[in-house]
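A.B. asks: Whatever this is, show me its structure:
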Amino acid sequence: MTLVDFFAPTRSETAAHLDSAVWPSDARYNAEGRIVVGGVALADIAETYGTAARVLDEREVRQRCRAYRKAFPEAEIAYAATALLIGAVADWITNEGLSVVVCSAGELIAAFDAGVDPKRIILHANGVSRETLEVAVARRVGRIVVGSLAEIDLLAAAAARPQRVLLRVVPGIDQDSAPDNPAGFPLGAATAAAVARVLGTPMLDLIGLHCHLGSQIYNPDHYGEAIRRMVAEMALVRHDHDRILTDLDLGGGHAIAYRNGDAEMNLTELSAIIEDALDAACARQHFPRPNIALEPGRGIVARAGVTLYRVLSVKYSDGGHVSVVIDSETRTRTGTFAGVVVANRRAGGPLVTATVAGRAGDIILATDARLPADLRPGELLAVPCTGAYQHGSPRTRVIAVREGHYAQLVRREPTLLDRDAS
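C.D. replies: Okay, the predicted model is just below:
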C-alpha cells in the first residue's frame, strides 16, 4: 500500500459480511453490530474471561461430524485428536458416533480421562514408549498402528494379550500439497517383510493396512489411487499368507479453507471416488470389500474455532503501512489468517491492509488483514477457522458456546509477561 492509497478518499471498501468459507455456519452480526457465534456475542465472552481466548462452537463440531457420517455412511469416522483434544470435544464427537485417533501418551490419557470407549480408540505407535503401549494393550485399545520394524518389536514386547494391529504403509502417491513424510513401509519388499514379522508374532493380530497421504489434500483422486494400490497389497497378503485383511484405514489430511478461495476437500466427491475405487479394485483383485476408516481432524474442528484478541496498539508508518499488536504469544501459522475482523462492532468505513502480530513482535498472525482504518487499542479482533492445531505457549483458554450459553473448558496459563504487567 502506498501513501496515496492510504489517504485516497475513493477507497470505500467495507467489511459487509462474515465469510462463510471460514466462519461457523451460524456466525452473524447482531442488531448492535457485534459478532455472534453459537448465540453468544464474542465481546461478552471477552469481557467475561479476557483474551486471548479460543471460542468453540459445539453445534459446528457436531454438524461436521454428521457431514462425515452422511457422506460415508458405511465407513468408520475416527477423529484425529492431534487437531484438538479436550474432554468436551471428545464427548461431542463420540456422541456423534465417531471414534478417536491418538498419537501420544498424553492424547491417550486424555481420551481415557474423557471416557472414550477404548475399543473406539486407534493408537499410532510412532514415537510412543513401551510403557504407553503396555497401558494401551492392557486397557484393550481397539487398534494400534505400527509403521516400522522397531515399532512392531516394541509392541510385541509390550503385548501381554492379543492386540489388533494395522500396518502403516506408504503407497507412494504424488500430492498437490506438501507431504508430511509420514512413518510407514513403502509398498513392496518392505511391506512384505513387515507383514511377515507381524504374522509371526503370536500376540499381534494383523487385521489391515493404514496409510496417510499428507495434509491439506484437496484432490480426492489421490485417495482413489491409494485404494487401488492398497487393495492390491491386501490381495498379495492373501496370496502369500492365506490371510484376508479386513480393514483399510485411509487416514486424514482433508483440506479445509483458511481464507476465501482456498481449495477444500469436497466430501461428496471423495465419497464417490472411494466407492468407485473400492468397487474397481476389489473386482480386479477378486478381494472382499474391506472395512473403511477415515481420520479427519481439522475437517471436524477447524471452522468451529474463533480466537479472540485485544488490540494493544495500532501504528501507521509514513508509507501507509499499518501494524497492529495484539495480546498473544500463541505460536501459530505465520501469516495464514487473512480473515481477521473486528468483533465488537461492524466496520462501516474504509478498510486498510494491516499486519497483525503478537506483543512479542516476532509472531505474525496475518500479513494482509483488512481492518477498519479507525481501529483503536482496546477493540476486539476475531480470527476464524482456528479450531485446530493452534497450540500456544501458554495454553490459550477455551470457551464452548451453544444456543446462547457459554462455559470455559480450558483455563489460560499465566505468563511472565502477565506477572510483569501486575
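A.B. asks: all contacts plus neighbour counts: C-alpha atoms, from now on.
C.D. replies: Will do.
A.B. asks: all strands for the stretch 51-200 of the chain, in order.
C.D. replies: For the stretch 51-200 of the chain, the strands defined by DSSP state E, counting those that start in this stretch cover 53-57, 76-80, 99-102, 121-124, 143-146, 163-170, 185-186.
A.B. asks: Name the residues that touch the first one?
C.D. replies: Okay, so that is strand 53-57. With CA atoms under 8 Å, 6 or more residues apart in numbering as the test, strand 53-57 has contacts from 24, 37-38, 46, 304-309, 386-387, 396-402.
A.B. asks: How about the second one?
C.D. replies: Defining contact as CA under 8 Å, 6+ apart, one finds that strand 76-80 is touched by 68-69, 93, 97-102, 122, 252, 291-297, 300.
A.B. asks: 7 Å instead, please
C.D. replies: Identification of contacts with strand 76-80 by CA atoms under 7 Å, 6 or more residues apart in numbering yields 69, 98-102, 292-297.
A.B. asks: How far does that strand sit from its chain's centre?
C.D. replies: 11 Å (CA atoms, centre = their mean, to the nearest Å).
A.B. asks: Same check on the first one?
C.D. replies: Taking CA atoms, centre = their mean, one finds strand 53-57 lying 15 Å from the centre of the chain it belongs to.
A.B. asks: Please go through the chain and pick out the longest helix.
C.D. replies: helix 221-241 (DSSP state H).
A.B. asks: here's the other one to compare against:
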Amino acid sequence: MSAASSASTPVPAWLVRPADANELVAEVWPGSARRDDDGAVTVGGVSAVALAEQYGTPLYVLDEDDVRLRARRTLAAFQSAASRHGVSARVYYAGKAFLSTEVVRWVADEGLAVDVCTGGELAIAMAAGADPARLGFHGNNKSVAELERAVEVGIGSIVIDSLVEVERLAAIVAGRDTVQPVLIRVNSGVHAETHDFLATAHEDQKFGFTLADAPAVAARIREIEGLRLVGLHCHIGSQIFGTAGFAESASRLVALHADLLAGGDLPVLNLGGGFGIAYTSADVTTPIEDLATGIVEAVARECGARDIPIPNLAFEPGRSIVGPAGVTLYTVGTTKPVALAASATRLYVSVDGGMSDNARPSLYGAQYSARIASRESIAEPALVRVVGKHCESGDIVVDAEYLPADVEPGDLLAVPATGAYCFSLSNNYNYVPRPPVIAVRAGEARVIVRGETIDDLLARDCGVTALTNEGIA
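C.D. replies: Reported below is the predicted structural model:
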C-alpha cells in the first residue's frame, strides 16, 4: 500500500512502509537498543524477554546510561555556547517529564540542577538528597504550604506566576532572616509550532505575565525586602525542532530585560526547554549543540544591539534528556483485522496497557513507533494500530505503524521514546495498576519505582473491610 494518504487509506502521509519491520531506528530508540542472537530486543544489555519474565508487563524500562549521557551532553553544549560569550549557563532537568529519586541522583551526578513544580516533586527531589540551592520551583498555583516549604528548605529560585503569589511570598518572607531569589515568568507571545495544549507562551493561557504587565510585577517584587528579583523566565512550548521560535522569543525577552535593568540588576535569563525528540522515523531532530549555539547567539545579538551585558543563562530540558531513554514493554493479547475499504485493511493489535500508562496519544494525538520485542520475523510488513485494553475508543497506543504481519497473541511489543510524560501522566483508569519502572545498565536491571498491585488499589477504598486470596471477602 502506498504511503501517500487519501480519503480511502488509513496510512498517514509521514508513515513509510519499511523494508524491514524488525529494524530499530537509531534516532527513536535508546543508544543501547539492539537485537540479540535470538532476535529479542535488548536495552542496556538486558533482554526484553528476560525483563517481561521477571517483572511482567506493561513495564517501563529506562536506560540509565542513556539518561546520563544526554544530561552530560546537554550541559556541555549550553556551557560551551555560553562561555564563548563570556557568561555561564545552568541546565535544570525538568522533573515533570519523569521524576524519581534515582533520576534526580543521575542528573545531579552529571551536573544538572532540577526544576520542580509541586510540593510532591519538591519532596522527591529532597528525598534524593538534592541540594535545595540547585532547585527551581515552577507552577501557576503554588499553595501557601508549598511556598512555605520551598522557602524553608532554601530553594534556589521560585518562578513567580501571579500577583497573588507575590503577596503570598511577601507574607512568608516577612520577619525571616532570608532573601528569596525569584524570577518572573513572562509570555513572550511566541507560539511554538506544536499542539495547542503543549504551547505555553501565547497570551491566552494560564501561565505567567504578558510583556506589558511584567514591569509592574517587577516593581512590586523590588519593593519587598525579603525577595530578590534575579531574572526573567519564558517557556514557549514543547516538542520544538529548530531555533527560530527561541530566537524570536529571546528578542522580546531581551527588550524587556533591558528596560528592567533601570530598576536594578537582572543576572539571569531563563529560556525554558521544550526541545523535541524523535518519536517516529519521520521526526528530524536538531542536535543539542546546534540548539545551544543558535539560542545563545540569538541572545548575544539582541544584547549587543541594545549595548547591554549578556545575562547568565538557564535552560530547562526534560523530555530531551529522559524521553529517548525509555521503552515500554507490552504483551499482545488479541489481534483483529478490520476492513476499512475495498483495498484497505488495518490490523488492530491489543496490548495489556494503554491510556493508563501512556495518555499522550489520547491527550495530544501523539504519534509513537512500535516493534515486536520478543523475536524477529520474515513476514511482510502489515499496517497496524496498537490499542490498549481500556473501555475507550480513543485508547490508542500507536495510531499507525508497520509490524510483521504475523504479530500474534503472546508476542512482546516494545514502544520506544516513552521515558518522558508516560509515567508522569500514568493513572488507574478502569482500575488498572500502574506499571513499575525498571532501570537497566551494563546488563543489570533494578526496580526504581515499584509497580502497583490490585491490593494497592483496594487499600485506598474505604469500603473494603477484608481481603482474601480471591479478592474481596
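A.B. asks: Overlay the chains and give the TM-score.
C.D. replies: The TM-score (TM-score structural alignment, normalised by the length of the first structure) is 0.92; 412 aligned residues with a CA RMSD of 2.3 Å.
A.B. asks: circling back: what comes up buried for the longest helix of the first structure?
C.D. replies: 221-237 (16 or more other CA atoms under 10 Å).
A.B. asks: what about the helices in the first structure?
C.D. replies: In the first structure, the helices defined using DSSP H lie at 3-7, 42-49, 58-71, 87-95, 105-113, 130-138, 149-158, 189-199, 221-241, 267-285, 298-301, 416-421.
A.B. asks: Out of those, which one sits most buried?
C.D. replies: helix 298-301 (a mean of 27; mean count of other CA atoms under 10 Å).
A.B. asks: how big's the offset between that helix and the second structure?
C.D. replies: Compared with the second structure after the fit, helix 298-301 of the first structure shows a mean deviation of 0.4 Å (mean CA distance after the TM-score superposition for the first structure).
A.B. asks: give me the stretch of the second structure that that helix matches.
C.D. replies: The alignment of helix 298-301 of the first structure onto the second structure (TM-score structural alignment) spans residues 319-322.
A.B. asks: Show which residues not belonging to that stretch make contact with it.
C.D. replies: So stretch 319-322 of the second structure is in contact with 67, 70-71, 97, 275-277, 419-420, going by CA under 7 Å, 6+ apart.
A.B. asks: what would those look like in CSV with distance to G154 of the second structure?
C.D. replies: Formatted as CSV, the contacts of stretch 319-322 of the second structure follow (distance: CA to CA, whole Å):
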residue, distance to G154 of the second structure
V67, 27
R70, 28
A71, 24
A97, 24
F275, 29
G276, 32
I277, 34
G419, 30
A420, 28
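A.B. asks: residue nearest the centroid of the first structure?
C.D. replies: Geometric centre of the first structure, nearest residue: R298, 2.2 Å, by CA atoms, centre = their mean.
A.B. asks: mind checking how far it is from C65 of the first structure?
C.D. replies: With distances taken as CA to CA, to the nearest Å, R298 of the first structure is found 11 Å from C65 of the first structure.
A.B. asks: what's the answer for I256 of the first structure, then?
C.D. replies: Distance, I256 of the first structure to C65 of the first structure, using CA to CA: 14 Å.
A.B. asks: Of all the residues in stretch 333-346 of the first structure, which ones are buried?
C.D. replies: Judged by neighbour count using 16+ other CA under 10 Å, the buried positions of stretch 333-346 of the first structure are 335, 337-346.
A.B. asks: just checking, which of those residues belong to strands?
C.D. replies: Counting by DSSP state E, those place 341-342 in strands.
A.B. asks: which ones are touching the alignment partner in the second structure of L270 of the first structure?
C.D. replies: Aligned by TM-score structural alignment, L270 of the first structure pairs with L291 of the second structure. By CA under 7 Å, 6+ apart, the residues touching L291 of the second structure are 242-243.
A.B. asks: what's the answer for L313 of the second structure, then?
C.D. replies: Contacts of L313 of the second structure by CA under 7 Å, 6+ apart are 88-90, 268-270.
A.B. asks: Could you see which of these carry over to the first structure?
C.D. replies: Counting by both residues aligned by TM-score structural alignment, their matches' CA atoms under 7 Å, the members of the contacts of L313 of the second structure that carry over to the first structure are 89-90, 268-270.
A.B. asks: Y402 of the second structure -> the first structure?
C.D. replies: Residue pairing (TM-score structural alignment): Y402 of the second structure is matched to R370 of the first structure.
A.B. asks: What of T331 of the second structure?
C.D. replies: T331 of the second structure maps onto R310 in the first structure, with residues paired by TM-score structural alignment.
A.B. asks: My read is that its match contacts E47, right?
C.D. replies: No: with contacts counted by CA atoms under 7 Å, R310 of the first structure stays clear of E47, the gap being 10.5 Å.
A.B. asks: Any idea how many residues pack against the counterpart of P181 of the second structure in the first structure?
C.D. replies: Alignment note (TM-score structural alignment): P181 of the second structure maps to R164 of the first structure. Using other CA atoms under 10 Å as the criterion, R164 of the first structure is surrounded by 18 other residues.
A.B. asks: How about R164 of the first structure: what's its closest non-neighbour residue?
C.D. replies: D205 (4.6 Å; CA to CA, 6 or more residues apart in numbering).
A.B. asks: Please say which position in the second structure the one you found maps to.
C.D. replies: Here D205 of the first structure is matched to R228 in the second structure, going by TM-score structural alignment.
A.B. asks: and its match, what is it in contact with?
C.D. replies: Shown in contact with R228 of the second structure (CA under 7 Å, 6+ apart): 179-182, 222.
A.B. asks: tell me which of the contacts of L313 of the second structure is nearest to F207 of the second structure?
C.D. replies: Relative to F207 of the second structure, the closest of the contacts of L313 of the second structure is N270; by CA to CA it sits at 14.9 Å.
A.B. asks: Pretty sure the closest one sits against E316.
C.D. replies: No: counting by CA under 7 Å, N270 of the second structure stays clear of E316, with 8.0 Å between them.
A.B. asks: returning to what we had before: want to throw the contacts of R228 of the second structure into CSV with distance to S426 of the second structure?
C.D. replies: As requested, the contacts of R228 of the second structure are arranged in CSV below (distance: CA to CA, whole Å):
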residue, distance to S426 of the second structure
V179, 37
Q180, 34
P181, 33
V182, 31
R222, 41
